[in-house]
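Engineer: got a structure for you, letters missing:
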């Protein structure tokens, strides 16, 4: 499989994962969907292709007005005559917290303040938008053209670079959340620097010290990234992505849980054909800290996240990655 075909496959798998999340939130009949409370946010989608098979890890945040939970989907996909399809899904539970969010009465809002409220099936406002999108698709001048007629070699090079930068961003999250120093060090150039508050200076020092801090000071942590923006110029690139991080302190007497939102502002360089991070700055936008919610009892048959190689992703992921 050439690089362009692999990128097309990765995008098809991503769209299938997102479509399933949307369907399950609207209470459709979605096989292998996983738990939800009406709202599922998918992020950090990382996919590797192995011939007719593919493996992906996706971060999930789901909940309603009373609860918010974070976890991951570990999915196996197969390519058949009808394209890429999900064949096996494992859900890994990482964290849980209670919420106390009042629901506003949108019915009293006037036209200037009105916002639609989500529903199920055809009652959801988004159903109309999707129907209009399908209706307009037939009018597109690109209908009937092959990909080779609509994409240039420069576009292909940009797509390959964006995919490489995306993988760096999600690898950082997995490395921090699993406390994996070796993986974390692999995404930075040897002379890279980082400003992260907890450790400022050479990125290789950060990669060595922070996973140990995470594992000794926290019960768990979870970094969900979105809003990825990259500007690529030859062998150089800059990027910004939004992150929401949740963690629970390892304190037997008064454990705290915190949710931190901010942005990673990055400078990337491609050296010897390999993209890595050369500079990273974490910009904190807001933080919420409160006493930790008591976690629900663990259930037989469920999988739970962990630090180190005992986490389910290491048994699931292809060994050459």
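Structural biologist: The structure has been received and is ready for your questions. Small disclaimer: the values here were computed from a predicted structure and weren't measured.
Engineer: Going by C-alpha atoms from here, please, whenever you check contacts or count neighbours.
Structural biologist: Noted.
Engineer: Please state the offset of the strand ranked longest in the chain from the chain centre?
Structural biologist: Counting by DSSP state E, the longest strand found in the chain is strand 274-291. Its chain's C-alpha centre and that of strand 274-291 lie 15 Å apart, by C-alpha atoms, centre = their mean, to the nearest Å.
Engineer: Over to stretch 17-26?
Structural biologist: Distance, centroid of stretch 17-26 to centroid of chain: 15 Å (C-alpha atoms, centre = their mean).
Engineer: Same question for stretch 54-64.
Structural biologist: With C-alpha atoms, centre = their mean, you get 7 Å for stretch 54-64.
Engineer: try stretch 303-315
Structural biologist: Worked out by C-alpha atoms, centre = their mean, stretch 303-315 lies 17 Å from the chain centre.
Engineer: same deal with stretch 58-67?
Structural biologist: Using C-alpha atoms, centre = their mean, the offset of stretch 58-67 from its chain centre is 13 Å.
Engineer: How far does the helix or strand hosting residue 135 sit from its chain's centre?
Structural biologist: Counting by DSSP states H and E, the element that carries residue 135 is helix 126-137. Its chain's C-alpha centre lies 26 Å from the corresponding centre of helix 126-137 when counted by C-alpha atoms, centre = their mean.
Engineer: hang on, the earlier thing: tell me which other helices or strands the longest strand of the chain touches.
Structural biologist: helix 153-178, strand 188-195, strand 256-271 (3 or more C-alpha pairs under 8 Å, 6 or more residues apart in numbering; DSSP states H and E).
Engineer: here comes the other one, which I'd like you to weigh against the first:
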């Protein structure tokens, strides 16, 4: 095989490997946020990385501390979905644009509901009798990332997050004993979640 073809094949294989590594990193972000895994979340960023969100601008390490604490105190569950990603590679640097949508569930009294969703929403729910039913906040946007590979490991160097739509509403419930009410399979918000046990079984 000509040397040029060998080099081209090697470059293609490296590109595929890099893309898989970046996609794995982006997917791991969802696990870290939803399982409140601070150690995992910090591991996705380089130590000097920065990040910008709708409510935060600063170092990624500070963001990780704040977002995990806020999510633990505010929501009873979250589920982040990274849907599709466009990745551009240039040696040991890369750019990625990932679409996402994120589900959050809040439970609490009228003061907690008003603190997150606003006084008028909380008062309306209290009047409607839905204040104690739990409340869903769903949003969508994009993660726009700069990544670098250092010592053979890809990490986030900078992340900018857009929020392009959001919706919130009281949670709906089925009648007691109904089929929908019997569908209950809660997730763990820590390393006791089933995913950690399954991955640990293969040494990951």
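Structural biologist: Arrived safely, thanks for sending. Please read all numbers here as calculations on a predicted model, not as lab measurements.
Engineer: Just send the helices and strands packed on strand 274-291 of structure 1 back as a markdown table, with mean neighbour count too.
Structural biologist: Formatted as a markdown table, these follow (neighbours: other C-alpha atoms under 10 Å):
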| stretch | mean neighbour count |
| --- | --- |
| helix 153-178 | 18 |
| strand 188-195 | 19 |
| strand 256-271 | 18 |
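Engineer: Rebuild these as a markdown table, extending it with distance to residue 289 of structure 1.
Structural biologist: Formatted as a markdown table, these follow (distance: least, C-alpha to C-alpha, whole Å):
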| stretch | distance to residue 289 of structure 1 |
| --- | --- |
| helix 153-178 | 19 |
| strand 188-195 | 22 |
| strand 256-271 | 4 |
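Engineer: and residue 220 of structure 1, which of these is closest to it?
Structural biologist: Of all these, helix 153-178 sits nearest to residue 220 of structure 1, with 7.3 Å by C-alpha to C-alpha.
Engineer: In structure 2, what stretch matches the closest one?
Structural biologist: Taken onto structure 2 by TM-score structural alignment, helix 153-178 of structure 1 occupies residues 10-35 there.
Engineer: how far is that stretch from where the chain is centred?
Structural biologist: 14 Å.
Engineer: now do stretch 135-146 of structure 2
Structural biologist: 8 Å.
Engineer: how close does it sit to structure 1?
Structural biologist: Here stretch 135-146 of structure 2, set against structure 1 after superposition, deviates by a mean of 0.7 Å using mean C-alpha distance after the TM-score superposition for structure 1.
Engineer: Against residue 40 of structure 2, how distant is residue 54 of structure 2?
Structural biologist: Plainly put, residue 54 of structure 2 is 22 Å away from residue 40 of structure 2 if you go by C-alpha to C-alpha, to the nearest Å.
Engineer: quick one: which of these two has more around it?
Structural biologist: Counted by other C-alpha atoms under 10 Å, residue 54 of structure 2 and residue 40 do not tie: residue 40 has more neighbours, with 16 against 9.
Engineer: In structure 2, point out the residues matching stretch 127-143 of structure 1.
Structural biologist: Stretch 127-143 of structure 1 covers no residues of structure 2 once aligned (TM-score structural alignment).
Engineer: now what about stretch 91-99 of structure 1, what contacts it?
Structural biologist: 34, 65-74, 220, 222, 292-296, 302-306, 312 (C-alpha atoms under 8 Å, 6 or more residues apart in numbering).
Engineer: Please identify the buried residues of stretch 107-121 of structure 2?
Structural biologist: 107, 108, 110, 113, 114, 117, 121 (16 or more other C-alpha atoms under 10 Å).
Engineer: Give me the spatial nearest neighbour of the equivalent of residue 239 of structure 1 over in structure 2, chain neighbours excluded.
Structural biologist: Correspondence of residue 239 of structure 1 to structure 2, assessed by TM-score structural alignment: residue 96. Once flanking residues are discounted, residue 96 of structure 2 sits nearest to residue 87: 4.4 Å by C-alpha to C-alpha, 6 or more residues apart in numbering.
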